[in-house]
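1. Sequence first, predicted coordinates after that:
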Amino acid sequence: MTDKLKALIDRLEAEHTLKKEEWVALFDGYDDETREYAAKKARETAQSVFGNKIYIRGIVEFSNVCKNDCLYCGIRCSNSNAVRYRLTEEEILSCCDEGYKYGFRTFVLQSGEDHKEYPASRMAEIVRMIKKAHPDCAVTLSLGEMEYEDYKLMKEAGADRYLLRHETASKELYEKLHPQSMSFEHRMQCLKWLKELGYQTGAGMMIGAPYQTSEHLAEDMLFLRSFEPHMIGTGPFLPHSDTPFRDMPKGSYELTLFVLSLCRLMLPDVLLPATTALGTIRPNGREQGVLSGANVIMPNLSPTAVRKKYMLYDGKICTEDSSDECRSCVQARMKSIGYEVEITRGDHR
């Protein structure tokens, strides 16, 4: 680790911002020693804000139907090998009821962009059902791009949070990852709308996405710093065998951990998941994510019968464990590194 990189990490910890060329220098020049130095700083920062508490969110993946054809995604509409499914309102609520028994106080409803079958009006009703059954819980939605009135309707129904990864802050890279029918400008507009409407808003990017450079990652960090999301969802790119990117290399595990640490130092109170993708690329990936500054884990509450059908990338973990097993596993894993799962909504401060 050079003195220059150490000084940049120290300044990020103190000032929570860097210039673009400084971000590029970090991404181009880091080594294991640099990464471990940043992880130690990030871990101390996270513990000063959250103590040794880890928040859990229960994900319900209720539909793998998607109108989009993103080049990296296993549930893209042109993947004829995907076995499609949709859950009913009753099935979604049953997943939340079961999760509640196991201590989950945030439910994340996630799907492909299946807005014809699940328009905002239907989603608003599902949110009301969950809130009526579990008024002490938060509901997070992750449904992709919609319009302002759609987001407003679901917010008024009681939705608390919305996850929409920006994927990349570079229009040029965005257009290499998505079909022409999708718009970089509209995605960014959606994020602005969500924040305006009062959602706790999550953004984020893939690490090591095809064609991504250090400059692209620097632009992501500058965007995140200016946008100040409440949550940052970031994990390594993992290829899916039924996509045009099937032969692309995986994103770097080490770089993903480094980015997590830098995000924590840049935005000390951000909600930062150690993602399933991180646990997929390395068996102890989620533990190392927490030790690099993450403070959220998101186990799966979907029915085990459909979990293998929601395959955004190959090899996804925890597709056969029951909700109880997922919860117990996370608790044991966190305890092994000195952390405690907290039964709470885990709102942003």
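-> Right, received. Where do you want to start? Numbering: from 1, shown residues only.
2. from here on, contacts and neighbour counts on C-alpha atoms
-> Fine.
3. give me every residue that touches Ala274.
-> For Ala274, the contacting residues are 235, 285-287, 289-290, 294-298, by C-alpha atoms under 8 Å, 6 or more residues apart in numbering.
4. Cross those against strands and list the overlap.
-> 235, 296-297 (DSSP state E).
5. Helices of the stretch 151-300 of the chain, start to end?
-> Secondary structure of the stretch 151-300 of the chain by DSSP state H, counting those that start in this stretch: the helices cover 171-177, 184-196, 214-227, 253-266, 276-281, 285-291.
6. now for the fifth one, which elements pack on it?
-> It stands for helix 276-281. In terms of contacts (3 or more C-alpha pairs under 8 Å, 6 or more residues apart in numbering; DSSP states H and E), helix 276-281 is packed against strand 235-236, helix 285-291.
7. Likewise for the first one?
-> Counting contacts by 3+ C-alpha pairs under 8 Å, 6+ apart, the secondary-structure elements packed against helix 171-177 are helix 184-196.
8. In the chain, which helix is the longest?
-> Assignment by DSSP state H gives helix 32-50 as the longest helix of the chain.
9. ok, second structure coming up, stack it against the first:
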Amino acid sequence: MTHTSKIKIADIFHNTDPSLDRQLLEKADHCRRQHLGSAVYPRGLIEYSNCCRRNCFYCGLRRGNSLIRRYHLQREQIIELALQAYDAGYQSICLQSGELSSSKEVDFIADVIRTIKGYRSKNSGQGLGITLSLGELTYKQYRQLWEAGAHRYLLRIETSNPLLFQKIHPPEQSYNRRLECLDALREIGYQVGTGVMIGLPGQSYEDLATDLEFFQAKDIDMLGMGPYIPHPDTPLARQKTEFIPDAFTTTIRMLALARILMPDINMVASTALQSIHPDGLKLGLKAGANIVMPVLTPEDNRKDYMLYANKKFSNFERLKHDIHEAGYELTLWQWGDSPHYFKRQGLLTTDYAPTGDSTCSLRSRI
């Protein structure tokens, strides 16, 4: 991304003209339909543990939060939830937890993955697609989980501004270490996802433009972004630093710009987006998102997996209704892998951005 393009993107965030949002959504929707069609793929989200060794200043699961009840699902519980999702046609799940990097914990989840991957439905022989979101691990541990059968990994950078990264994390957490983990995942062969929070204290529109540049430079396959929603039991929630005034609208613009700039990646309509606005899902899809993550975590544990306050949940039928109403199709029995991953691996010859086609380029007027 050129310096001029970054200025232009920052200007888009500063712009208060309501017609701009309509134009952005139209352009993003066109790009997504042109490159990915109308399919929306579900990733059944199993939040199997809220135990975490980290102490991030923004997260309700931080180890310093003594006000939440900690839990860790048993092996059989996780496997049963995964197989129920598979039999319902989800085809892909996401296993997520707080960050635990002990050998015992990684061995545990590797065993769970192998067991799930060994399951075959009468309808399909490929088994469940598995995404992981477990935080920073060692190269060896990432490879262990890859060899067990996981093939996607989401590790959010949260912000590509190293100084802002340090302000929202304790000193023992390193921006460079996060980058090393993303590089390791890519080298091993994962479909790599990352993302940022939008509306962080002290974050600027110029930071967000740089975030988009970072996603392109890292050549990511998946993107998960959402508005920053404070959790009352965290240090960041008590900061009085200036916020971006409308995190929801800015998030929608970020999604739309990401889809225009990276038309063949997978992009999530986050739970946070749906939690902060009644039409969050529909607008997220209009902005180019093609992945949803229905929560499969047992109801008794959901209230204890609160990364942020007032997390909302939609049941499967409601999710399906909203997707259809927005003009898209909830697509079951398919993995829905990122086309960009196969393209960068040289496994696809389709050109997702034909030369001279400006419909997915910021060169054309918005």
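-> Sure, I can see it. A quick note: this is a predicted structure, and the numbers were derived from the prediction, not measured.
10. would CSV of the contacts of Ala274 of structure 1 with neighbour count be doable?
-> Output for the contacts of Ala274 of structure 1, formatted as CSV (neighbours: other C-alpha atoms under 10 Å):
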residue, neighbour count
Gly235, 29
Gly285, 21
Arg286, 26
Glu287, 22
Gly289, 28
Val290, 28
Ala294, 29
Asn295, 28
Val296, 23
Ile297, 25
Met298, 21
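11. Nearest to Lys155 of structure 1 among those?
-> Set against Lys155 of structure 1, the nearest of these by C-alpha to C-alpha is Met298 (21.8 Å).
12. ok now do the counterpart of that closest one in structure 2, which residues does it touch?
-> Here Met298 of structure 1 is matched to Met293 in structure 2, going by TM-score structural alignment. By C-alpha under 8 Å, 6+ apart, Met293 of structure 2 lies in contact with 42-45, 268-271.
13. Identify the residue range in structure 1 corresponding to stretch 259-276 of structure 2.
-> Stretch 259-276 of structure 2 corresponds to residues 264-281 in structure 1, going by TM-score structural alignment.
14. Which parts of the stretch 51-200 of structure 2 are strands?
-> Using DSSP state E, counting those that start in this stretch, the strands of the stretch 51-200 of structure 2 run over 92-97, 129-133, 152-154, 191-194, 197-198.
15. Compile these into JSON lines and extend it with columns for distance to Arg22 of structure 2 and mean neighbour count.
-> Formatted as JSON lines, the strands of the stretch 51-200 of structure 2 follow (distance: least, C-alpha to C-alpha, whole Å; neighbours: other C-alpha atoms under 10 Å):
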{"stretch": "strand 92-97", "distance to Arg22 of structure 2": "32", "mean neighbour count": "23"}
{"stretch": "strand 129-133", "distance to Arg22 of structure 2": "33", "mean neighbour count": "22"}
{"stretch": "strand 152-154", "distance to Arg22 of structure 2": "30", "mean neighbour count": "24"}
{"stretch": "strand 191-194", "distance to Arg22 of structure 2": "26", "mean neighbour count": "25"}
{"stretch": "strand 197-198", "distance to Arg22 of structure 2": "20", "mean neighbour count": "24"}
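16. how about JSON lines for these, with distance to Ser19 of structure 2 added?
-> Shown next, in JSON lines, are those (distance: least, C-alpha to C-alpha, whole Å):
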{"stretch": "strand 92-97", "distance to Ser19 of structure 2": "36"}
{"stretch": "strand 129-133", "distance to Ser19 of structure 2": "37"}
{"stretch": "strand 152-154", "distance to Ser19 of structure 2": "33"}
{"stretch": "strand 191-194", "distance to Ser19 of structure 2": "30"}
{"stretch": "strand 197-198", "distance to Ser19 of structure 2": "21"}
